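> give me a model of this one.
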Amino acid sequence: MMMSNHFFHLVNVSPWPILTSLSLLNLASSVIEWTLTGGYQFLFMFIAQVSLVSYQWWRDVVREAFYEGWRSAKTNTMISAGVMLFILSEVCFFSSFFWAYFYYSLSPDHSIGLCWPPAGIMSIDFMGIPFLNTLILLGSGFFITWCHYSIMINSYSIAKQTLIICCLLGVYFISIQMYEYMNLEFSFSDSVYGSSFYILTGFHGLHVLVGLLFIYINLVRLTIVSFSSLMMMGLEYSIWYWHFVDLVWLFLYCFVYWWGS
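As a prediction, the model looks like this:
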């Protein structure tokens, strides 16, 4: 019999870590195939596979934490520290791309016309779609914070409504971003400006999609009352992540759209 004279939760044997790894490997291979050959049949199949395995893994984690009560205060503190370190790694990830952007924009060389934006590239009006997207993301951050406050005072109906509005604003942001991409006059291969712009905004859009998935899962849990004001760490982590996404967008708007124009 396993002794429990410690503050840590030793999880049961689970097939989900290895299955998740294999599913992600298959997904990466299908993305490469889609890029090289244009075939996307396996892509959708492996997206469904990753989603199914992730759902079952998250189900087990929720059951252990909320229904079985295996999480001690020390375990929760360490999980929170891990999420903070993950967000810190994301800060380093975006910092590397911002570093490259500032390197080329602050000292443009002859190959791009000694100017920024490079010669022949029409910059984006920062008071147009980018400003609208800024308002949308800031509004979503406001509503998800309102949701958190509503749960703390046990007002679950308002919490559900505000979280739904946050999800809708996130979807609206992605839709506007796609519309902007389809109407831009430069592409990824148009000098270092195009590559920097699409890498920064594209990876931010990917993080918005991940954040939306995170928030949607918490919306489902909120609908079925799967957490309380005393045990809502998953929602709190999604709020941390969403505010990080908001902060990255503010940097993008100020330096790529506004200052870069």
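> okay, CA-based contacts and neighbour counts for the rest of this
Fine.
> now do the helices in the stretch 51-200 of the chain.
73-106, 129-152, 156-182, 191-223 (DSSP state H, counting those that start in this stretch).
> list the buried ones in the last one?
When you say that, I think you mean helix 191-223. 191-194, 196-198, 200-201, 204-205, 207-208, 211-212, 214-219, 221-222 (16 or more other CA atoms under 10 Å).
> which residues does the helix or strand where L22 lies contact?
Using DSSP states H and E, L22 maps to helix 16-37. Under the contact criterion CA atoms under 8 Å, 6 or more residues apart in numbering, helix 16-37 has outside partners G39, Y40, F42, L43, F46, I47, Q49, V50, V53, S54, Q56, W57.
> can you do 7 Å?
G39, Y40, F42, L43, F46, I47, Q49, V50, V53, S54, W57 (CA atoms under 7 Å, 6 or more residues apart in numbering).
> quick check: buried residues in that helix?
Buried, per 16+ other CA under 10 Å, within helix 16-37: W16, L19, T20, S23, L24, N26, L27, S30, V31, E33.
> would you mind measuring from the first one to S23?
In this case it means W16. 10 Å (CA to CA, to the nearest Å).
> hang on, the earlier thing: can you add distance to M178 and give the buried residues of helix 16-37 back as JSON lines?
Shown next, in JSON lines, are these (distance: CA to CA, whole Å):
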{"residue": "W16", "distance to M178": "34"}
{"residue": "L19", "distance to M178": "32"}
{"residue": "T20", "distance to M178": "29"}
{"residue": "S23", "distance to M178": "27"}
{"residue": "L24", "distance to M178": "25"}
{"residue": "N26", "distance to M178": "27"}
{"residue": "L27", "distance to M178": "23"}
{"residue": "S30", "distance to M178": "23"}
{"residue": "V31", "distance to M178": "20"}
{"residue": "E33", "distance to M178": "23"}
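> among the residues you listed, find me the one that's closest to P130.
In terms of CA to CA, no member of these lies closer to P130 than V31, at 29.0 Å.
> what distance separates stretch 159-173 from the centre of its chain?
15 Å (CA atoms, centre = their mean, to the nearest Å).
> then stretch 249-257?
17 Å.
> what does that stretch contact?
Stretch 249-257 is touched from outside by I124, F126, P130, with contacts defined as CA under 7 Å, 6+ apart.
> count of residues packed around the first one?
Counted with other CA atoms under 10 Å, the neighbours of I124 add up to 17.
> now swap in the last one and tell me
Residues near P130, counting by other CA under 10 Å, number 22.
> repeat that for the second one.
F126 is flanked by 17 other residues according to other CA under 10 Å.
> can you tell me how far it is from G260?
Distance from F126 to G260, by CA to CA: 9 Å.
> and the gap between the residue lying closest to V192 once chain neighbours are set aside and I199?
Closest residue in space to V192, ignoring its immediate chain neighbours: Y104 at 7.6 Å, by CA to CA, 6 or more residues apart in numbering. The gap separating Y104 from I199 is 14 Å, by CA to CA.
> sequence B follows; please return its structure for comparison with A:
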Amino acid sequence: MADAHAKPQHDYHIIAPSPWPALASLGALILAIGGVAWMQALKGGSLNLFGLDFASANFWIFAIGMVIILYVMYAWWSDTIKEGKEGHHTPVVSLHLRYGMIMFIASEVMFFVAWFWAFFDASLFPGEVQQVARAEFTGGVWPPKGIEVLDPWHLPLYNTVILLLSGTTVTWAHHALLHGDRKGLINGLALTVGLGVLFSFVQAYEYMHAPFTFHDSIYGATFFMSTGFHGFHVIVGTIFLLVCLFRAMGGDFSPRHHFGFEAAAWYWHFVDVVWLFLFASIYVWASFGATIAEGH
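Model prediction:
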């Protein structure tokens, strides 16, 4: 009788007091200060904040913030997994978790919109008369004069095929999970993680052999910022799926309760779609009429 009175008579989960939101905010603040100080140091400057000079400790401030953020991610998600195992993820709670993931992906979409905006703003209007500085940066053409671009039908095409295949394998894993096929789930996740790692290696090789640099022109800056942040998201997504793989091997997921995997699959499909836009615009469209670097 006492247990019946103690058990909540609703579908919501009242979360116990948690230190993670406050600690995450602190870590983000330290990370931001360290990142700005580090960038200032790279160009020979320094960051003075609250009367303190962060010139000598810029990297370590950044590293401390990063460690705090990574620890909070691990601890907070561990708590969420524990809550799910304890039966707190009722249909209402699961729905709210899905809404949260949808809003997170929507914020990521707007993040990439900013980089596409920067790229198209520079590429569609490279020689506007009223923007003399821009014409000087680009030579009035796009890609800017003197810039040799990557062959879109070489390494970028390979990576496109790799990501499309990974989208297929993660869908296979999801289908296997829904039908109680644990072996298919594990195999599909393992293949997706492997393809994610392969994509990162191919992109790293491409960067090391790129015929232009970040500092060459606005082309290099927009190219590396947009594709580089996408590459970072691929690494995050690969880690996300790797955690799901370990959980699947431990028997955590069931056909009815598997939001952690579902969130990872959504994120991975988002990464796939962003890459298709990057490939079509920054690699293919921007190479029309441009000089293709030999062997790239």
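> can you redo the contacts of stretch 249-257 of structure 1 as CSV with distance to K160 of structure 1?
Formatted as CSV, the contacts of stretch 249-257 of structure 1 follow (distance: CA to CA, whole Å):
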residue, distance to K160 of structure 1
I124, 36
F126, 33
P130, 28
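> about what we covered before: of the buried residues of helix 16-37 of structure 1, closest to C92 of structure 1?
Of the buried residues of helix 16-37 of structure 1, the one sitting nearest to C92 of structure 1 (CA to CA) turns out to be L24, at 23.0 Å.
> which residue is nearest the middle of structure 1?
Nearest to the mean C-alpha position of structure 1, by CA atoms, centre = their mean, lies H207 at 2.7 Å.
> what lines up with G146 of structure 2 in structure 1?
By TM-score structural alignment, G146 of structure 2 lines up with G120 in structure 1.
> that match - how many residues pack around it?
Neighbours of G120 of structure 1 under the rule other CA under 10 Å: 11.
> hang on, T222 of structure 2 packs against D121?
No. Applying CA atoms under 7 Å, one finds T222 of structure 2 not in contact with D121, separated by 10.4 Å.
> please say which position in structure 2 Q177 of structure 1 maps to.
Aligned partner of Q177 of structure 1 by TM-score structural alignment: Q203.
> what is the burial count for that match?
18.
> the one 4 residues further on too?
Burial of Y207 of structure 2, expressed as a neighbour count using other CA under 10 Å, amounts to 15.
> for it, give its distance to F137 of structure 2.
On the measure of CA to CA, Y207 of structure 2 and F137 of structure 2 end up 22 Å apart.
> so who does the residue mapped onto V234 of structure 2 from structure 1 touch?
Aligned counterpart of V234 of structure 2 in structure 1: V208 (TM-score structural alignment). With contact taken as CA under 7 Å, 6+ apart, V208 of structure 1 is in contact with V245.
> from L43 of structure 1, how far out is V208 of structure 1?
21 Å.
> now the counterpart of A265 of structure 2 in structure 1: how far from P108 of structure 1?
Alignment note: A265 of structure 2 maps to I239 in structure 1; criterion TM-score structural alignment. From I239 of structure 1 across to P108 of structure 1, the span is 38 Å (CA to CA).
> cool, and Y257 of structure 1?
Distance from Y257 of structure 1 to P108 of structure 1, by CA to CA: 17 Å.
> just D125 of structure 1 next, same as before
The spacing between D125 of structure 1 and P108 of structure 1, counted by CA to CA, is 21 Å.
> re earlier: between I239 and P108 of structure 1, which has more neighbouring residues?
When I239 of structure 1 and P108 are compared for neighbours, I239 comes out ahead with 20 against 17, by other CA under 10 Å.
> which helix or which strand is home to the more buried one?
Taking DSSP H and E as the definition, I239 of structure 1 sits inside helix 233-251.
> can you pull the buried residues of that helix?
Buried-residue list, helix 233-251 of structure 1, by 16+ other CA under 10 Å: 233-246, 248-250.
> any idea how far it is from the chain center?
On CA atoms, centre = their mean, the centre of helix 233-251 of structure 1 falls 8 Å from the chain's centre.
> okay, angle between it and helix 129-152 too, please.
Angle, helix 233-251 of structure 1 to helix 129-152, by axes from the mean of the first three to the mean of the last three CA atoms, to 10 degrees: 160 degrees.
> average distance between helix 233-251 of structure 1 and structure 2?
Following the fit onto structure 2, the mean deviation recorded for helix 233-251 of structure 1 is 0.6 Å by mean CA distance after the TM-score superposition for structure 1.
> ditto for stretch 194-208 of structure 1
Stretch 194-208 of structure 1 sits 1.0 Å off on average (mean CA distance after the TM-score superposition for structure 1).
> chain center to that stretch: distance?
Chain-centre distance of stretch 194-208 of structure 1: 12 Å, with CA atoms, centre = their mean.
> what does Y257 of structure 1 correspond to in structure 2?
Alignment note: Y257 of structure 1 maps to Y283 in structure 2; criterion TM-score structural alignment.
> hang on, the earlier thing: any idea how far W259 of structure 1 is from the match of V234 of structure 2?
V208 of structure 1 is 23 Å from W259 of structure 1, by CA to CA.
> next: E185 of structure 1.
Taken as CA to CA, the span from E185 of structure 1 to W259 of structure 1 is 19 Å.
> what of G38 of structure 1?
For G38 of structure 1 relative to W259 of structure 1 (CA to CA), the value is 37 Å.
> F42 of structure 1 now?
42 Å.
> do the same with S140 of structure 1
To W259 of structure 1, S140 of structure 1 is 24 Å away according to CA to CA.
> looking at the two, which one has more neighbours?
Under the criterion of other CA under 10 Å, the comparison of S140 of structure 1 against W259 puts S140 first, with 25 against 11.
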